[in-house]
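1. here is a sequence together with a model predicted from it:
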Amino acid sequence: MPNDRRGYRSEVRREPSTSRFEASRLSPGRRAQDVARLRRERFDVLIIGGGVTGAGAALDAASRGLSVALVEARDLASGTSSRSSKLIHGGLRYLEQLEFGLVAEALQERGLLATRLAPHLVRPVPILVPLPAHRGLTGAVHRVWQRAYYGAGVGLYDAFATAAQLRGSAPRGMPLHRHLSRAETHRRFPSLREDAISGAIQYFDGQVDDARLVTTLARTAASLGAAIVPSARAVGLLRDAREVTGVRVRDLESREEFEVHARTVVAATGVWMDDIAGLLSNGGPRESAGLQVRASKGVHLVVPRSAITGEAGLILRTQTSVLFVIPWGGHWIIGTTDTDWHLDRGHPAASATDISYLLGQVNEVLDRPLSTEDIEGVYAGLRPLLSREARQRQPHSRDEQTSALSRTHAVVEPMLGLMLIAGGKYTTYRVMAADVIDRVAHRLGGLRRHGGLVPASRTADLPLLGADGYHSLWTNRADLARRHGISVGVLEHLLERYGSLAFDVLALDPALRRPLPGAPEYLAAEVAYAALAEGALHLEDVLTRRTRISFETDHRGAASAAETAEVMGAVLGWDAATRAREIEHYLARVAAEQESQRMPDDLTADAARLGVPDVRGFQSDRTAIS
């Protein structure tokens, strides 16, 4: 691409030269090298799926000294792992389901992430549990009982986190809960209807940019030698009799197919787990994959911070689940729904009914009702829930609620050399990863603690990229901002997204420090960095996952698309036709999503969303793993 007056090509050539950056960056050149590795090496473990579990498993295995490859059909975190409620939490509602072990485990992981592993990505967010108002003498009894009931639950939640700290397994990482009067509650959250509450209990959980955590996991694994290849789809399993020996992969950028050989294969494919059965059958009678996963759709709305006045989030009870109202920078995230989904898994669609439901639920407690005019963005994701059969219980009835299914996980080996990992929750990804790699280790010769060849997991003590030195950088951010000639606000934004790697972003040409059109809180340098170091290959990868412009702006990224394509194109070598094609596809995708959100039900919403094919060309590939 010829240079233009803004000199994009010269801008992005000023790259950081540190060995840490070189080892971890997922650049176009690194992808080509990793594809070459896939073709020639035999790996100890090959992981299918680039969500949080797959990326976590790649890091766990690489940190034990195993040779690791990961292939992802679309983009890192492009499925469930970028479409969550953005919370690292123990699951307060699971206490009512008596899932004490799950809650304790998740709170331990929350503490590790917030203090040791990723303090730059996971930070405390206060959340209020509003206590409903009741009048009269009977009402007074109800108020006392409800405060005691919810207080006991939140107290137990804190107790589990404190117990982990006392054991030395994980710091708390979050402040303790406290009770608020009606007046205190209204001061903390003025938009709550005073007649709807009698007070609240405030507790803390962790907030995270889910897609950024997955990218950081993948890069940390890459820094330890893992081959990380997005846009590479598993289309078949290689077998020697009853043993899986690798995977046939289609490179969706070059459209070439080749074989990847491995001693073990791990499928961390979430709601696509059932597709493993199709690959196992190899054209014959369909075999059981050993796990049954149900997809539950969760829809979230994003509204501007000005639409609701409050200093904390909310957790509200609904008839089927819970509803979160969570502060997210200059926005609020409102979610989620919890309904079965049987349609396209790559692009779950939010319908007008989903949106109406969420608005109706939140408006029951707000003094100024929200409307569709307030909505800036909408996103939908699919939770991979283990069905009761997968947990060796009685078969579920047809009307079983997905909200009642367990968030525990399972690891099975339906065929020698093939491990499946499914279920669980985002917060416990590290435990899931360690469990499945333990199974891999036993197959490869056993864990070292039992006299085998592979050491035990050490990811509980392995900070992710950007974590080292973060607290010191944050403390000295004002001085650092002056030294680099940027505002404190810009440096805070970068530190909370990249940690100590923020200075790799700033090491790019200063001309790239300009804000993006339509999304001034993001810099053009972040776009260049996404393509240069974070594995972004397409425009939607940056607008939807490396940044969150696609749901943080009322234009859904349309106003930022042209400039983003220019900056990305300079890194990836796009010509004018490629840039135009990327922009056209992205705008068509936005239009299709907006149209689906006007449809009355799942079926019509799904049809509207599928009017635009995937940018990686999935329409003809329906039989392989997504």
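-> In hand now; what should we look at?

2. from now on I want contacts and neighbour counts done on CA atoms only, so please keep to that.
-> OK.

3. you'd agree Arg513 is up against Ala528?
-> No: Arg513 lies out of contact with Ala528 (CA atoms under 8 Å); the separation is 10.5 Å.

4. who has more neighbours out of those two?
-> Ala528 (28 against 17; other CA atoms under 10 Å).

5. what residues does stretch 603-616 touch?
-> For stretch 603-616, the external contacting residues (CA atoms under 8 Å, 6 or more residues apart in numbering) are 74, 231, 252-253, 343-344, 347-351, 538, 585, 588-589, 592-593, 595-599, 619.

6. let me fix that, I meant to ask about stretch 228-239.
-> So stretch 228-239 is contacted by 26, 31, 34-35, 48, 50, 69-76, 218, 222, 244-253, 259, 261, 279-280, 282, 535, 616, 623-626 (CA under 8 Å, 6+ apart).

7. next step: those residues restricted to strands.
-> Applying DSSP state E to those, the entries found in strands are 48, 69-72, 244-251, 259, 261.

8. so which of those residues is surrounded by the most neighbours?
-> Most surrounded of the ones in strands among the contacts of stretch 228-239: other CA under 10 Å gives Ala69, at 30 neighbours.

9. below is structure B, check it against A:
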Amino acid sequence: MSTSGTSSKLTPQSRAQSLDALRASAEGEPLDVLVIGGGVTGAGIALDAVTRGLTTAVVESQDWAAGTSSRSSKLVHGGLRYLQMLDFNLVHEALTERDLLIKKLAPHLVKPVSFLYPLEHRVWERGYVGAGIMLYDTLASLIPGKRALPFHKHVSRKGMERLFPDLRHDAAVGAVRYWDGSVDDARLVSTLIRTAASYGASAATRTQVVELTKDSGGRVDGAVLQDLETGDTFPVKARNVINATGVWTEETEGLAGEEGGLRVLASKGVHIVVPRERIKGTVGLILQTEKSVLFVIPWSRYWVIGTTDTPWKQELKHPVATAADIEYVLDHANAVLADPLTKDDIIGTWAGLRPLLQPGTKEGTSSAKVSREHTVASPAPGLTVIAGGKLTTYRVMAEDAVDFALGDGAKARPSITTEVPLLGAVGLDVQQNWGRRHARTYGWTPALVDHLLHRYGSLLSDIVELCETDPSMSKPLEHAPAYLRAEIAYAVSHEGVLHLEDILLHRTRLNYEVADRGLAALEEISQIAAAGLGWDEDTRLAEVASYTARAEAEAAAELEPDDESAERTRLAAADVSPTATLSPR
């Protein structure tokens, strides 16, 4: 698998080439590493492995980041709550990764965001909270080099009212303002995958592992894959198989026919989205609730408010927000807002499942507990499993997983991902300097240029090239003017889109950042996608119908009172590429 001239473009053609490379491994030289799971951890593992000089492939049964990794709180943070548990090493690790992303690896994708921690008591709480956040900042200061983010500041009631006018006057006597990072989680994942592909990794979505195979000695030596687009099933061989499937961890482990492995439970977290103009404020809020932490996060043209933390016992693929979830978030946000929100203010929601690692491993499993947050284990020789963790520390998790898989061989091939910027990071300052010229040329507002730089970084030059070739691409979508037509074309030509829902859910955020889930823009988006993917009219209309049914089912599910009824309502819409039913060996 040569890296010479390897492109970062993800296309149906590159997917076909990746599947051919996977098939070839069964006949010739096995892969060094096969990664199962295309969330942030799997994407990070693929990049870590391929940059060590290992032949690498990563497969995902749906779209990149289709599970938990597109449904997070979209924060890159150190985890203030771990200071209460005196877990200083974990906080320092997460802060190190946060600052590495902001300063070097992905400065276009990860941006500083500040929060107010409201205080209800003048003296003791300011001292207690202030000391905790001081420690948070001090741990960040231990990281070599210039600080990535400002020090925290104490804020008076008057200052608090200036920063967040819509904070209820009697909700706090003052606040502490501190900084963390925000990220478009799905774009982080797709950028990791594209970066891995640029170094020679094979990458294929809609490709499901339906069996894990073993050699005569009982070592896992590969898998059987099913191409969900065609139904074709074929074997692949690999010296190391790494399972990074999050809430599907136990399901995937079972394919090896072993009793061992990690135990993972799913917990649902729900977020709501309201327009930016609906709440007057320039910073975020962090609020303690009886069940979890609630964030009010300024994000682009809107606010993201969440999250919940409730057990999820339904199917894992389509968690949805219920009426009770939405009411819970509204009630807790309204407890501090001067102008209370109503359901009519909500333009979107999403629900994600956290993979909660349970204590201990199953009998017969060799494991290395590498963090309070995540664990790497081996339920069978040749199979490595990683679970737990959080988005911020994906790179550390990836390094730990590959180290564990290689064993003693890791010393000869150490991880280098602290020195590997993601696509769009190198040359970012150049494109920032060209931003004003692009704005004048195409009539783009400063806000739109910022939007493009945040999404593409130095790859903005690719968007400009599309606009130069076809000037109509420089125009906003008629019914979703926050996005250019070029962004849809680019998603098709460079970002691995196979279906219309990939664009609406993961390459843009239209599924939850406009009230109609992007349905008004569907005609224009589908025409651009059809031109790029070569769809005939029947295929285009089928894609429109599939996404429309999904959007309507999600909207109806939000009206249901509980998880069981919401799931039934959501599953009324069929999947565009249904997964195969797995049968443990």
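-> Thanks, I have the structure now. None of the values given here were measured: they were computed from a predicted structure.

10. go through the ones in strands among the contacts of stretch 228-239 of structure 1 and name the one nearest Glu96 of structure 1.
-> For those, the minimum distance to Glu96 of structure 1 (CA to CA) is 34.5 Å, reached by Ile48.

11. quick one: the corresponding residue of structure 2 for that closest one and Glu327 of structure 2, what's the gap?
-> Aligning on TM-score structural alignment places Ile48 of structure 1 opposite Ile36 in structure 2. Going from Ile36 of structure 2 to Glu327 of structure 2 by CA to CA, to the nearest Å gives 36 Å.

12. same question for Arg157 of structure 2.
-> To Glu327 of structure 2, Arg157 of structure 2 is 29 Å away according to CA to CA.

13. so which of the two has more stuff around it?
-> Arg157 (16 against 13).

14. in structure 1, what residue corresponds to the more buried one?
-> Arg157 of structure 2 maps onto Arg182 in structure 1, by TM-score structural alignment.

15. name the nearest residue to Val426 of structure 2, sequence neighbours excluded.
-> Leaving aside its chain neighbours, Val426 of structure 2 sits nearest to Ser458 (6.6 Å; criterion: CA to CA, 6 or more residues apart in numbering).

16. and the counterpart of the one you found in structure 1, what does it touch?
-> Alignment note (TM-score structural alignment): Ser458 of structure 2 maps to Ser500 of structure 1. By CA under 8 Å, 6+ apart, Ser500 of structure 1 lies in contact with Leu465, Gly466, Ala467, Asp468, Gly469, Tyr470, Leu473.

17. among those residues, which ones are buried?
-> Buried members of the contacts of Ser500 of structure 1, counted by 16 or more other CA atoms under 10 Å: Leu465, Gly466, Ala467, Asp468, Tyr470, Leu473.

18. now tabulate those residues in a markdown table and tack on secondary structure.
-> Below are the buried ones among the contacts of Ser500 of structure 1 laid out as a markdown table (DSSP: H, G, I helix; E, B strand; the rest coil):
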| residue | secondary structure |
| --- | --- |
| Leu465 | coil |
| Gly466 | coil |
| Ala467 | coil |
| Asp468 | coil |
| Tyr470 | helix |
| Leu473 | helix |
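
19. between those, which is closest to Ala267 of structure 1?
-> Leu465 (24.7 Å).
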